[in-house]
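Everything below, folded, please.
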Amino acid sequence: MKIGILQTGHTPEELVEEFGEYSNLFQALFAGHDFEFVTFNVVDGVFPEGIQDAQGWLITGSKHGAYEDHAWIPLLEDFIRACVSENVPLVGVCFGHQIIAQALGGKVEKYEGGWAVGRQTYDFAGTEIALNAWHQDQVTELPPGAVTLASNDFCAHAAVLYGDRALTVQAHPEFDGLFLDGLINTRGRGLVPDTLLDAAEDTLAEPIANQTIADQFADFFRQERHQ
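Okay, here's the model as predicted:
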């Protein structure tokens, strides 16, 4: 199965040599699922010719806000709506989670409660799952028909399902402790309160459920769909 990665941000330059781009993190996350990948840097205005260029699409995280005024954001929203209309499966992570909600009629805002950084635990229908997060923006209102799959006290809509059309998560299942440590020390200091960054550093070695989410994403991509 061919998965198109719509890259909406770039790894900090200081981390590229060790970790690669965000698209590389997702390819590593899906190792063993026998997917083929193609990447489009939509953040730089590079888009696929159409939704038919892949059998499923994944939208990455970004330093940008879904509500910001960039020429590529309305184009990406149009692409999202085309996928939903034609029943081509979409997965969104962090910014991807937010832009899908916004494109379909939901609301994204800079959250008044501040940042979530590092290991967070979420209630997935009674099952506690821990994932690394890095966000200040949140989905504050769901689009019509969307269903919340996971939440915690800080993030009401931490995972969202749009029937068989889209599946999104606010956290970063592609981030392991090593990458998060690099992010803290390249983008975090001076932007995120030190108390949050210090707390995140204290949990870098604790277990996270990245593979659980990767398997859920893979199953979602592969599930049978009818127009």
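
drop to CA atoms for contacts and neighbour counts, all remaining ones
Noted.

any idea how far the residue nearest in space to the middle of the chain is from Trp57?
What sits nearest the mean C-alpha location of the chain, by CA atoms, centre = their mean, is Val93, with 0.9 Å. Distance, Val93 to Trp57, by CA to CA, to the nearest Å: 11 Å.

Here is a second sequence; please produce its structure as well for comparison:
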Amino acid sequence: MRPPLRLAILECDSPPPNADAKYGGYGGVFTTLLRYGAELLGKPDLEAMLQISKYQIQLDPDNYPKLEDVDAILLTGSRYNSFEDAPWIKKLVDFTAEILKQDRIRLIGVCFGHQIIGRAMGVKVGRNEAGWEAAVDDFDLSERGKQLFGKEKLSIHQMHRDIIYYYPDGVEQLGSSPVCAVQGMYKKGHLITVQGHPEFNEEIMTELLRVRHTMGIFNDDEFDKYMDKAGKPHDGVVVARAFLEFLLDD
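As a prediction, this is how the structure comes out:
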């Protein structure tokens, strides 16, 4: 596709308070990530590649872009469950299904967004019996994953206990972990997704872990285990570069 591309970021949640104040929502978090990805790609002028717009759809479910005004859509993560039938989630699934029916607009999905794309493609999403993945973990890449990310394994922040149960027809597998078989999906010129959070850094992950520990979502042992991994090196910027290459690929 010829740049600058019109990328709409659909914010499916708000970051924890400190990150929200620093970045201005998940749209700001992803814009920062994509800027680093552009530098890694050797094209540091992000605005020459992308015209980014942001839509907070969880708080304002009528706040969607017009399809004729965008070339690509990124669905962010969320604390909410991709398998639930809250009106705003059902609307997002229906909107995503409409995107999947056409050939022009490209889709990027991250965590909750990855699961929403799977649900819109008709596969089961739900709780993972194996439990949580959180903080930085490695996962094995498929041959296509190795090609797209340029690595043998990928280290990425995780924060999920929901999964896509199996791969939809018509997509290529990107990778798997012992806890989650569907770590990413790809269809050239159409979609790319990851179950992890390339946009997270140690600061955001630490704040999320503290919030969820206070809420009782993680017990003391789990909190300590995940905090120990929150500062590990990760490949978020590598994933951002792959997202940009996907968007720019003819």
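
all helices of structure 2, in order?
17-23, 25-41, 46-49, 87-100, 112-120, 143-149, 202-214, 220-229, 236-248 (DSSP state H).

buried residues in the third one?
The one in question is helix 46-49 of structure 2. Buried positions in helix 46-49 of structure 2, judged by neighbour count with 16 or more other CA atoms under 10 Å: Leu46, Met49.

Check the first one too.
For helix 17-23 of structure 2, a neighbour-count test (16+ other CA under 10 Å) marks Ala19, Asp20 as buried.

residues touching the residue lying closest to Asp176 of structure 1 once chain neighbours are set aside, list them.
Closest residue to Asp176 of structure 1 apart from its sequence neighbours, by CA to CA, 6 or more residues apart in numbering: Asn132 at 7.3 Å. Residues near Asn132 of structure 1 by CA atoms under 8 Å, 6 or more residues apart in numbering: Val117, Gly118, Arg119, Gln120, Ala171, His172, Pro173, Phe175, Asp176, Leu180, Ile208.

Just give me the match in structure 2 for Asn132 of structure 1.
If you follow Asn132 of structure 1 across to structure 2 using TM-score structural alignment, you land on His157.

Which residue in structure 2 aligns with Asp219 of structure 1?
Checking TM-score structural alignment: Asp219 of structure 1 goes with Glu245.

Could you do Asp194 of structure 1 as well?
Using TM-score structural alignment, Asp194 of structure 1 pairs with Asp220 in structure 2.

Could you find the closest non-adjacent residue to that match?
Closest to Asp220 of structure 2 by CA to CA, 6+ apart is His213, at 7.3 Å.

What distance do you get for that neighbour to Asp224 of structure 2?
10 Å.

How about Tyr64 of structure 2?
Counting by CA to CA, the gap from Tyr64 of structure 2 to Asp224 of structure 2 is 39 Å.

ok, now Leu148 of structure 2?
33 Å.

Who has more neighbours out of these two?
Higher neighbour count among Leu148 of structure 2 and Asp224: Leu148, with 19 against 14, using other CA atoms under 10 Å.

Now for the spatially closest residue to that one that is not a sequence neighbour, how many residues are close by?
Once flanking residues are discounted, Leu148 of structure 2 sits nearest to Ala242: 6.1 Å by CA to CA, 6+ apart. For Ala242 of structure 2, the neighbour count with other CA under 10 Å is 22.

With Arg212 of structure 2 instead?
14.

Who are the contact partners of it?
So Arg212 of structure 2 contacts Phe218 (CA under 8 Å, 6+ apart).

any idea how far it is from Val70 of structure 2?
Distance from Arg212 of structure 2 to Val70 of structure 2, by CA to CA: 35 Å.

ditto for His197 of structure 2
In terms of CA to CA, His197 of structure 2 sits 23 Å off from Val70 of structure 2.

Looking at these two, which one has more neighbours?
His197 (24 against 18).

Thought Gln158 was touching that one, still the case?
Yes. Look at His197 of structure 2 against Gln158 with CA atoms under 8 Å: they come within range, at 5.6 Å.

Next, the contact list for the residue mapped onto Pro89 of structure 1 from structure 2, please.
Taking TM-score structural alignment, the alignment pairs Pro89 of structure 1 with Arg106 from structure 2. Arg106 of structure 2 is in contact with Asp71, Ala72, Ile73, Ile99, Gly189, His190, Leu191, Leu247, counting by CA under 8 Å, 6+ apart.

Most widely separated two among these?
Ile99 and Leu247 (15.1 Å; CA to CA).

Tally up the residues packed near Phe35 of structure 1, please.
12.
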